[in-house]
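K.L.:
got a predicted model here, sequence first, then my questions.
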Amino acid sequence: MNPVLALIITNIIWGAASPIFKFALQNIPPFTLAFIRFFFAGLIFLPLAIGKWQKLTPRQWLEVLLVGFFGITINISFFFLGLQKTESINVPVIASSGPVFIYFLSILFLKEKPKIKILLGMIIALFGVLTIILSPIFLDGKKFIIGAIEGNFFILLATLGTVFQTIIGHRILKKVNPFQCRRLHFCSEL
């Protein structure tokens, strides 16, 4: 398949996810929905899980489990909790702040060199995300302010989960087979 077409299809699927999950959350509690989502994903992934296992050091085990914790537990928990309280249109906008945080944390933890133009652009993007997160103060009545801001903040925490997953995963995926990492994530998070 053409890589560009694959990316387009992936974005369509992810773009449709927020409204579909928001609808599902009207009748299904967030953690039940998360379990259902990963149970069926795990069943689909099961045939790929059969294979040779690489022996991991204790540090590698810790890093693999941390990647799963941030990328699945933190991300999905706060995603569903936030989606219950905020507008689904806010989710992709807030989630798009991930690269901004990855850039800042890469400078901090991965010792990447900052570039002034990129840094300025990232700061502007960060202000845009903060505007979306705090927009209920300016747009909604007092009745909805707390819930909507809380929902937006939960979506930000979900995004930070994927950011830390990326930062920690950057190192571990150089040493451990990605399929093995994913298998361990599914097993540990269910």
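P.N.:
Right, received. Where do you want to start?
K.L.:
contacts and neighbour counts: CA atoms only from here.
P.N.:
Noted.
K.L.:
show me the strands in this structure, by range?
P.N.:
Counting by DSSP state E, the chain forms no strands at all.
K.L.:
would you map the helices across it?
P.N.:
Assigned by DSSP state H, the chain shows helices spanning 3-24, 30-49, 58-68, 75-85, 90-95, 98-109, 116-139, 142-172, 178-189.
K.L.:
spatially nearest residue to the most centrally placed residue in the chain, not counting backbone neighbours?
P.N.:
Residue closest to the mean C-alpha point of the chain, counted by CA atoms, centre = their mean, is residue 162 at 3.7 Å. Computed as CA to CA, 6 or more residues apart in numbering, the closest residue to residue 162 that is not its neighbour in sequence is residue 71, at 4.9 Å.
K.L.:
for comparison:
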Amino acid sequence: MKRGILLLIAATLLWGGNYICGRFLALALPSTLLNTVRWAISTIILVGIMTISKKRLPLFSKWKEFLILGFFGVFAFSTLNYLGLRSISASQAGMISAGIPVAILIFTPFFLKEHIKLKAWIGTAVSIIGVITLLLGKNQASSEGSLIGDMEIVLSCLAWGLYTVLGKQYGKQMDPLTMTAGASFYGTILSAISCIGTVQPSMIHMSTNAWLAVLYVSTFASVGAYFAWNTGVKIVGAGKAAPFINLLPVWTVIFGVFLLHEQISLMSLLGGIITIAGAVLASL
């Protein structure tokens, strides 16, 4: 049990680093190109793991499922995250991402036909109030806050909510590794298509540190976090694992303050705490 908890914490830690790298890479690569490079590398690694494990990847027979999952979980979620991080701080984005469990909860009754208890809906309402408070306080700390950037992160949360719920539905037909590899493949193609006409050579400013950041988001923040999270869920169970996702905004704020020297207004911090508290209530 202790090993499973440590793996869940490690997964959120690695995902938190993705926001920091995304913020750092904002001026080095266009968001669409960054997402394409990230998931192209991740796809190669995932397919390699499947090959070693002698697993078959049904890219054509399950193309609809993979395309839908790739659109929401790889293309929309990641691209919107990187777009948002161009105009708002990693700390701000991390606190907004505390609404992810709420997004999952909202879509669950529509796609999985599961009954949601009143306590979860109360938690959802609390989280929404927290996000609104957070957005109202975004301009008190610095001038980098952007309403468009905030909305892009909110939309990324909704995209991940859809990906998670649909992934649970499609998970009855395939295992998580196969589903992730297939979604990565089609999501990379969609990301590559989005680069057409939007990316110019003059927009690329790569350095050694930038390449290291790309390597991090392509391996540790993608494949590494995926294995840590799924192994942890397998050990402790899905119900006990769910609240651990709320550690993500905590790590992001810590990293943002200490690594990127970001500042947080009191109202934004209060909004983040309210959002996390509501998400925990909704998850339990």
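P.N.:
Sure thing, it's come through. Model, not experiment: these values are computed from the prediction.
K.L.:
one step back: return the most buried member of the helices of structure 1.
P.N.:
helix 75-85 (a mean of 24; mean count of other CA atoms under 10 Å).
K.L.:
so that one aligns onto which residues of structure 2?
P.N.:
Here helix 75-85 of structure 1 aligns to structure 2 at residues 77-87, judged by TM-score structural alignment.
K.L.:
how far away from the center of its chain is that stretch?
P.N.:
10 Å (CA atoms, centre = their mean, to the nearest Å).
K.L.:
how about residue 154 of structure 1: what's its closest non-neighbour residue?
P.N.:
residue 82 (4.7 Å).
K.L.:
same question for residue 157 of structure 1.
P.N.:
residue 78 (6.3 Å).
K.L.:
hmm, the one you found is touching residue 154, no?
P.N.:
Yes. Assessed by CA atoms under 8 Å, residue 78 of structure 1 is found in contact with residue 154 at 5.1 Å.
K.L.:
quick check: the residue nearest to residue 154 of structure 1 touching residue 152?
P.N.:
Yes. Using CA under 8 Å, residue 82 of structure 1 is in contact with residue 152, at 6.2 Å.
K.L.:
from residue 155 of structure 1, how far out is the residue nearest to residue 157 of structure 1?
P.N.:
For residue 78 of structure 1, the distance to residue 155 of structure 1 (CA to CA, to the nearest Å) stands at 6 Å.
K.L.:
equivalent analysis for residue 174 of structure 1, please.
P.N.:
From residue 174 of structure 1 to residue 155 of structure 1 the distance is 29 Å (CA to CA).
K.L.:
follow-up on the earlier one: would you mind finding the match for the residue nearest to the centre of structure 1 in structure 2?
P.N.:
Under the alignment (TM-score structural alignment), residue 162 of structure 1 maps onto residue 160.
K.L.:
that match against residue 73, yeah?
P.N.:
Yes. Assessed by CA under 8 Å, residue 160 of structure 2 is found in contact with residue 73 at 5.6 Å.
K.L.:
and the gap between residue 165 of structure 1 and residue 136 of structure 1?
P.N.:
Separation of residue 165 of structure 1 from residue 136 of structure 1 (CA to CA): 29 Å.
K.L.:
what's the burial count for the residue nearest to residue 276 of structure 2 when sequence neighbours are not counted?
P.N.:
Closest residue to residue 276 of structure 2 apart from its sequence neighbours, by CA to CA, 6+ apart: residue 98 at 5.5 Å. When counting by other CA atoms under 10 Å, one arrives at 30 neighbours for residue 98 of structure 2.
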